[in-house]
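1. Attaching a predicted model along with its sequence, questions to come.
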Amino acid sequence: MTAKLSSAPPKPARPQELTLDGKQPCDLLSRQDWPRFFIEKGGKLSHTDVLNAEQCLYNTNVGGFGFILSVAHGINYWTQADTAEKIYYTDPVEGFPALERPESWDQGRCDIIVDVADGQFLLATASTLPDAESKLPPKCVVARQLAEIAINALVNAITPTG
């Protein structure tokens, strides 16, 4: 089986390269954004062997949220994946090409995968608990919000201010 990609037009070009080398996924969400996602404590940093990438996960009483920063695989990892999961091109995130994975092994989860640089991607994930769905927007809206925050943090980290 192959990934199910929508018949959307070709992905747009990235507005710039946002290399993830040396970046930490737990640095992407500022404390100011925590209340928006019901986060009360810092994320847990770990390594995912499947993607050979660093991840940061925030567990809350409404669900789990997080980021994966892959410097070992590009977005083609998802577009050419041998999977039965549905993966769609979606609207760009802050101008960067993006995919949406609305259903994974976890029915309450949605991932937004952003093409940030050659051979690299950012994955923002939102997994909401069934009894908390009324407290948050739909899971894919939350995942997109997280992706937007992360992309802005990465852009601001390389853009001089002043």
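-> Everything's here; your move.

2. going forward, measure contacts and count neighbours with C-alpha atoms only.
-> Will do.

3. what number of residues lie near Trp105?
-> Using other C-alpha atoms under 10 Å, Trp105 has 7 neighbouring residues.

4. let me fix that: Ile87
-> Ile87: 23 surrounding residues under other C-alpha under 10 Å.

5. Could you find the closest non-adjacent residue to the most centrally placed residue in the chain?
-> Most central in the chain under C-alpha atoms, centre = their mean is Ala124, positioned 1.7 Å from the mean C-alpha point. Nearest residue to Ala124 in three dimensions, chain neighbours excluded: Phe67, at 4.6 Å (C-alpha to C-alpha, 6 or more residues apart in numbering).

6. Which residues does the host helix or strand of that neighbour contact?
-> If you go by DSSP states H and E, Phe67 is part of strand 63-70. For strand 63-70, the surrounding residues in contact (C-alpha atoms under 8 Å, 6 or more residues apart in numbering) are 20, 23-26, 43, 51-59, 120-129, 132, 143, 146.

7. Below is structure B, check it against A:
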Amino acid sequence: MAVLAAMSACTNAPGTPRPESASTTPPVTTTSKSARPREVKLDGRDACQLLTAAQLPALKINGIGRPVDAPALKAKGCSWTDNGASIRLVPVTIEGIDAWTSGKKTGRPTEVPPVEGFAAITVTVDSDPGVCDVLIDTADGQYLAARFSVSPSFEGDFPKPCDGARALAEAAMENLLR
């Protein structure tokens, strides 16, 4: 079973799900594909190009993104690391967010308000409260995974993980919609 994957240093993209212990949280229902304002295909997208240098300071990240593998998602992402926090973006093209909401993947999915009109969920794991993933339903069988991770001793220096992951997802979606 895969859940949110650990963040690693990368250039211009954060957040992938990683394996974790089984969750007893009941599945969340997702919004139908008709709730999407349009399809935004992620095939061939370079995760490190999903953020601009101008967006990084607002995310409290000062580093350069570096490509990373996200084997649990069978995708390539991008990760930015700063002292005490990291972010990661992963365009996932092998499954939709229903893989998380149906209980096929481990983690606690929670439906949250849409991002730029696209259905979104957060995925958290009880054993790792410093990490949050926001998954955006961009197209049939595809989603954008945005991860924000904060080390415990730096919690006061960064947004809460789910707030940071949402800001990251919003920034990336702004660019995808241009």
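-> That came through fine. This one's a predicted model, so the numbers in the text were calculated from it and none came from an experiment.

8. still on that earlier bit, pretty sure the residue nearest to the centre of the first structure contacts Val142?
-> No. Between Ala124 of the first structure and Val142 there is no contact under C-alpha atoms under 8 Å: 9.1 Å.

9. mind checking the SS state of the residue of the second structure most remote from its centre?
-> The centre of the second structure is farthest from one residue, Ser153, which by C-alpha atoms, centre = their mean lies 22.4 Å away. Here Ser153 of the second structure is recorded as helix under DSSP: H, G, I helix; E, B strand; the rest coil.

10. ok, now which ones touch the aligned residue in the first structure for it?
-> Mapped onto the first structure by TM-score structural alignment, Ser153 of the second structure lines up with Asp131. Neighbouring residues of Asp131 of the first structure by C-alpha under 8 Å, 6+ apart: Val62.

11. how far out from the middle of the chain is stretch 32-40 of the second structure?
-> Averaging C-alpha positions (C-alpha atoms, centre = their mean, to the nearest Å) puts stretch 32-40 of the second structure 18 Å from its chain's average.

12. For the lengthiest helix in the second structure, which helices and strands make contact with it?
-> As assigned by DSSP state H, the longest helix anywhere in the second structure is helix 161-176. In terms of contacts (3 or more C-alpha pairs under 8 Å, 6 or more residues apart in numbering; DSSP states H and E), helix 161-176 of the second structure is packed against strand 108-115, strand 131-139, strand 142-150.

13. follow-up on the earlier one: after superposition, how close is the strand holding Phe67 of the first structure to the second structure?
-> Mean deviation of strand 63-70 of the first structure relative to the second structure after superposition (mean C-alpha distance after the TM-score superposition for the first structure): 0.7 Å.

14. tell me, that strand lands on which residues of the second structure?
-> Counting by TM-score structural alignment, strand 63-70 of the first structure lines up with residues 85-92 of the second structure.

15. which parts of that stretch are buried?
-> 85-92 (16 or more other C-alpha atoms under 10 Å).

16. Please apply the same query to stretch 103-116 of the second structure.
-> By neighbour count with 16+ other C-alpha under 10 Å, stretch 103-116 of the second structure contains the buried residues 103, 105-111, 114-116.
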